[in-house]
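**Q** Below is the sequence, then the predicted model.
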Amino acid sequence: MSDTQLLQELETLRSDIRRHNKLYYVDDNPEVSDAEYDRLMRRLQEIEAARPELITPDSPTQRVGAAPLKEFGTVTHNVPMLSLANAMDEEELKEFDQRVKRALSTTADIEYVFEPKIDGLAFEAIYEHGVFVSGSTRGDGVTGEDVTQNLKTVKAIPLRLSQELDADGKPTFPLPSRLEVRGEVYMDKADFAKLNKEREQTGEPLFANPRNSAAGSLRQLDPTITAKRPLKAFFYALGQVEGISFASQFEMLAMFRKMGLPTAFHYRCQSIEEVLQRYHELHERRDSLPYEIDGSVVKVNSFQLQQELGMISRSPRWAIAFKFPATQETTTINDIIVQVGRTGALTPVAVLEPVNLRGVLVSRATLHNQDEIERKDIRIGDTAVIQRAGDVIPEVVKIIDTKRTGNEQKFVMPTQCPVCKGAVVRPAGEAVHRCTNHDCPAKQIGHLEHFVSKRAMNIDGVSSKLLELFIDNGLIKDAADLYSITKAQLLPLERMADKSAENVIQAIEKSKQPELWRFIFALGIRHVGEHTAKVLAKHFGSLDKLRQATEAELTTVYEIGTEVAKSVAQFFQKPETDMLLKKFAAAGIQIVNPQSAAGAQPLAGKSFVLTGTLATMTRDAAKEMIEKAGGRVASSVSKNTDYVVAGSDAGSKLAKAQQLGVTVLSEEEFQALLNE
């Protein structure tokens, strides 16, 4: 066979296998038997084995082939993978509809797209010119784990996008030059049961539920293990896209299927009443579906309206997760204990007779606070109906008082902290009781665990148990004391050998130059999570400027609301905060902020959108330059956009900028702006 004939057979085989994958995973309409499919794949493998120089990265044979990783790398999403607000009943869904209408200044019905909420693991896949190049988990929404090799093993995820051809053999639509597409990896219920049966036979621990098995499978460091797991995927959202545009969610999902990206069933609804009808239908057929769902997702269909609605903090205003009523079971409350958190909040927790709720063995349930206990008249020894709220958090729904024997005991919140015996108070206007002892070990441990955690100061090897030893032996009272610990003080501690002590000292020393956002996050300010810490670090550029900011100044910061502003301002006004920060400074903590290291920030407060191909830099490099100069990069053009940077082959975003009168910069003009 000549090389030309061989290449033709190769391309035909690859094309046929991709087509059959689409028919099986996307169209649910296979045309060949498994045996015939296997025959095609074996022939392709034979040719590539004989001529390895002809193997291409997007060949169907390249699902597995990478060596096991030592650890996952991290990926920053160009567009954050936002979480959704929840509606737990019809009233909350209707309130969502009213909020949308108010924001759009309309009383007319809104067109929504209704989709099932798949209970799996969210991920992002990136395609360049139709070829899969990388993939990552959702992570915290901003940064995820690089699971490219594992995603390549999931057969439902195409390695090359499809194109429909017209009668003349020409594509009916262009493949995007770059497509960042979001979806969910999941496992069918039948495949999950089969996997657990196999694990039971080999003596391996069983997975709790399909979601747990899908998440564990995708996060294997060895992609050959992932390849053996029966994973599937659905796609439902976009990150950045270049070279193609969509007017609506419904249109986008239709195009996904044409490209070979599988989607779950979905409906276009002309009103919130039609959404409710679809929801009830879905609830009825939930158990008959081959995969687990925990509700539905409702999205405003029009992308233009989505853009107008925007987002709040880390969730969009134009979408909501409409959850199913939680699964309920009956069990006994054996005891009620109190846990103390790092803010000093006392939380009563019911100790339950263990019961299985949708694949999860539940032995404890939060009781929230004393008011909740009194409202539901919960007593130790009661028979209770429990549920996983939103199919996640166990809680007591109600007590079955007809089963009471008279031996049940009422619970009263303690007046002394169960950890330190300090006074417990209930601040006016709050439902939560709090320990007032600043030196309470539970509060100390909670703060310290947060301070040393990976996403905060990242002090490796300093565990909760070690922190307890530090406190019990009088070595520390607060986080700043960590930096005065010596090796000589560590050696007498339980199970602390010379090498272990040296590792701890080195880990603490290594953390002395934290990035500004990490340090802000590590301080444990109420309502300040990782994302908010990054927002504050970017806006103020230094800890001193943040400390001096008033509550009013903080509320003007993009994405900072009144509650967060009040919490931050109050935190830095406390005398104990001032003393703690002085101790950090004396210990040699030197906070760095890469975003302001270059000095002036000429683009502070400016919003940019990047489109087209830049000649002298990648999009990621341009984004980094903008952020270092104080600017913000958005994924779509709106009236709030300050500049659009347009490279070659700029498409719909350029047209949108011109329509709205947004300033368009060439690459040269952009660089000149940076250098001002």
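**A** Thanks, I have it.

**Q** Please count neighbours and contacts with C-alpha atoms only from this point.
**A** Noted.

**Q** dump the residue contacts of the nearest residue to residue 192 once chain neighbours are set aside.
**A** Leaving aside its sequence neighbours, residue 192 sits nearest to residue 210 (C-alpha to C-alpha, 6 or more residues apart in numbering; 5.7 Å). Residue 210 makes contact with 119, 120, 186, 187, 188, 189, 192, 292 under the criterion C-alpha atoms under 8 Å, 6 or more residues apart in numbering.

**Q** from memory the first one sits against residue 292, does it?
**A** Yes. Between residue 119 and residue 292 a contact is recorded at 5.6 Å, counting by C-alpha atoms under 8 Å.

**Q** Quickly list what's touching both of these two.
**A** Contact criterion C-alpha under 8 Å, 6+ apart; residues shared by residue 119 and residue 292: 210, 211.

**Q** this is the other structure I want to compare:
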Amino acid sequence: PTETAIPQPDPPRPMLAMGDVNTKAEQTDFDQRMQKLVGHPVEYNVELKIDGLSLSLEYENGKLVRASTRGNGYVGEDVTANAKYISDIPQTLPEPLTTEVRGECYMSKEAFAKLNAEREEQGLAVFANPRNAAAGSLRQLDPKVTKKRQLSTFIYTWVNPPEEITSQHQAIQKMHDLGFHTNETGRKLKTLDEVFAFIDEYTAKRNSLTYGIDGIVLKIDDLGIEQELGNTVKVPRWEIAYKFPPEEQETVVRDIVWTVGRTGVVTPTAVMDPVQLAGTTVARASLHNPDYLNEKGVRIGDTVKLHKAGDIIPEISEVVMAKRPADSVAYQIPTTCPSCGQKLVHLEDEVALRCINPSCPAQVEEGITHFASRPAMNIAGLGPKIVKQLIAKDLVHNVADLYHLTADDLAQLDHFKEKSINNLLTALDNSKQNSVELLITGLGIDHVGAKAARLIAQKFKNLAKIMSLDVQEIASIDTIGMTIAESMTTYFAQPEAQKVIDELRESGLNMDYLGADEPAEIEDNPFKDKTVVLTGKLEHYTRSEFTKKLQALGAKVTGSVSHKTDYVIYGKDAGSKYTKAQTLGVPLLTEEEAIAQIE
């Protein structure tokens, strides 16, 4: 009998790095090489090169079964558990496809700046750029950490598209329709002049984008030609990355100043001659911690090269040694707090110096400012300048003292007249009625943010009960880990903290949770279980406020328009999302019409 050959699956397609060019002349050489290989001019799909981490997503019958990093191109790191916490990765596709897509996992500039600020405040090492931050966040052993760090994706490669998909721009459109987050800036271009115009456009727009890009990617649009050209050992033949030149300026360091944060972390900052960099004037750059300062070897009087990490955070790249003054001396790390003069300490497992004096004026000032801020007690009129005056005039020493202030006390402040005095006293009185999670947030307990405070208050209902909990009881709440639990129990065990809370209670502050455990069901709600997209400039709410309002009604608010979108709500200057909604026949509502329906 003859043997029947068993069909073998195609070998996995490796995740190769791209070749790159740095000039338009090199870009022209690439185009000419493609024309010679193909035998005629080619069209390109031109895309932004996202500054992130390569990611593969595999689906079986429409279900996400595996997510992995590039690794060595053939074997990557399994990050499936973490990918399930990235909000724009669909866990289930609207079609039962068994397929693989690839793209970039990245961290937005806003999320990157927030993460580094939090880490610096906690005395931890900061990330050098958004790419490192995204890589570290995606590889976390605890997926809940990944979720907290607000990662995003752009998907741009379909490894095994259906036969009817014959071009890169078709593949991106179909992936978008399936629910993947794709970048809407990509274009199909016919000539090299159009490619250069695109490069010039996004070289100028680069700094205004909410995410980091480090170049432009050209891909031959015809997938058949891509398959014919194949790869070299290292890179695909059919695509190339045009890399932006790094934007750098030289300037001179005139001073290194140290500031004390709310948790006592003391941070060095270089004060420099102002220079224009990536669209803004820069005169200061954080040196983060003593280890970083020593690693860079920065001295007062040094000429340094300056760039922006992630196109947003000014950072010193290196010292220009050839320009170092002849009389230069090594910078000495301080040993005492610049605010209170107490000895600084280097705690175990931290890179930061820390002032551990609880009465340090700088820490008190930062703590009171945080207590009054909008995410905490939201005391209108009590900003940093007022707090600074209250401390300078010896009127407050901790947050409890705020509730002992009188009109005569406030009359001592600069430019404080009767109206300002009455407004602040009213705001202080109103804040006494806040739900207890706002008070917990305001206390500034290390690692305990607004979300953790709300979850803990919602579970245990009042502050007295929370103060009596042990570490395991707090950590038993979903998403609350041991770090937060240990920080809370340590804080509440301090006699100074207990004294402040007793004073706040005596001043009449609410100590109970006042929020609802479950949102009330709203009858006749047009947005329940609907997918909604917001676009344009909103006038009555911020984008975040409107999103929360819709989510409270049971809506799913997404960032892209597809056939699954139920409504597009638009404000002024609505752009491509508005146009796409018209093309797809998605119902459009003005901001006012949506508000009217909600009300």
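**A** Yes, it's here. None of the values given here were measured: they were computed from a predicted structure.

**Q** Could you check how far the residue nearest to residue 192 of structure 1 is from residue 236 of structure 1?
**A** 20 Å (C-alpha to C-alpha, to the nearest Å).

**Q** Check residue 372 of structure 1 too.
**A** Taken as C-alpha to C-alpha, the span from residue 372 of structure 1 to residue 236 of structure 1 is 38 Å.

**Q** The two - which one has more neighbours?
**A** Set residue 372 of structure 1 next to residue 236 and count neighbours by other C-alpha atoms under 10 Å: residue 236 wins out with 19 against 14.

**Q** tell me the contacts of that one?
**A** Listed by C-alpha under 8 Å, 6+ apart, the contact partners of residue 236 of structure 1 are 181, 182, 183, 253, 263, 264.

**Q** Report how many residues lie close to the second one.
**A** Using other C-alpha under 10 Å as the criterion, residue 182 of structure 1 is surrounded by 21 other residues.

**Q** Does it belong to a helix, a strand or coil?
**A** The three-state label given to residue 182 of structure 1 by DSSP: H, G, I helix; E, B strand; the rest coil is strand.

**Q** ok, the closest residue to it other than its chain neighbours to residue 145 of structure 1 distance?
**A** Leaving aside its chain neighbours, residue 182 of structure 1 sits nearest to residue 124 (4.4 Å; criterion: C-alpha to C-alpha, 6+ apart). Distance, residue 124 of structure 1 to residue 145 of structure 1, by C-alpha to C-alpha: 10 Å.

**Q** how many other residues sit next to residue 568 of structure 2?
**A** Residue 568 of structure 2 is flanked by 26 other residues according to other C-alpha under 10 Å.

**Q** Would you confirm that it contacts residue 580?
**A** No. Applying C-alpha under 8 Å as the test, residue 568 of structure 2 and residue 580 come out as separate, 9.9 Å apart.

**Q** separation between the counterpart of residue 392 of structure 1 in structure 2 and residue 182 of structure 2?
**A** Under the alignment (TM-score structural alignment), residue 392 of structure 1 pairs with residue 312 of structure 2. Separation of residue 312 of structure 2 from residue 182 of structure 2 (C-alpha to C-alpha): 23 Å.

**Q** in the stretch 301-450 of structure 1, which spans are helices?
**A** Shown for the stretch 301-450 of structure 1, the helices assigned by DSSP state H, counting those that start in this stretch span residues 303-309, 370-376, 441-452.
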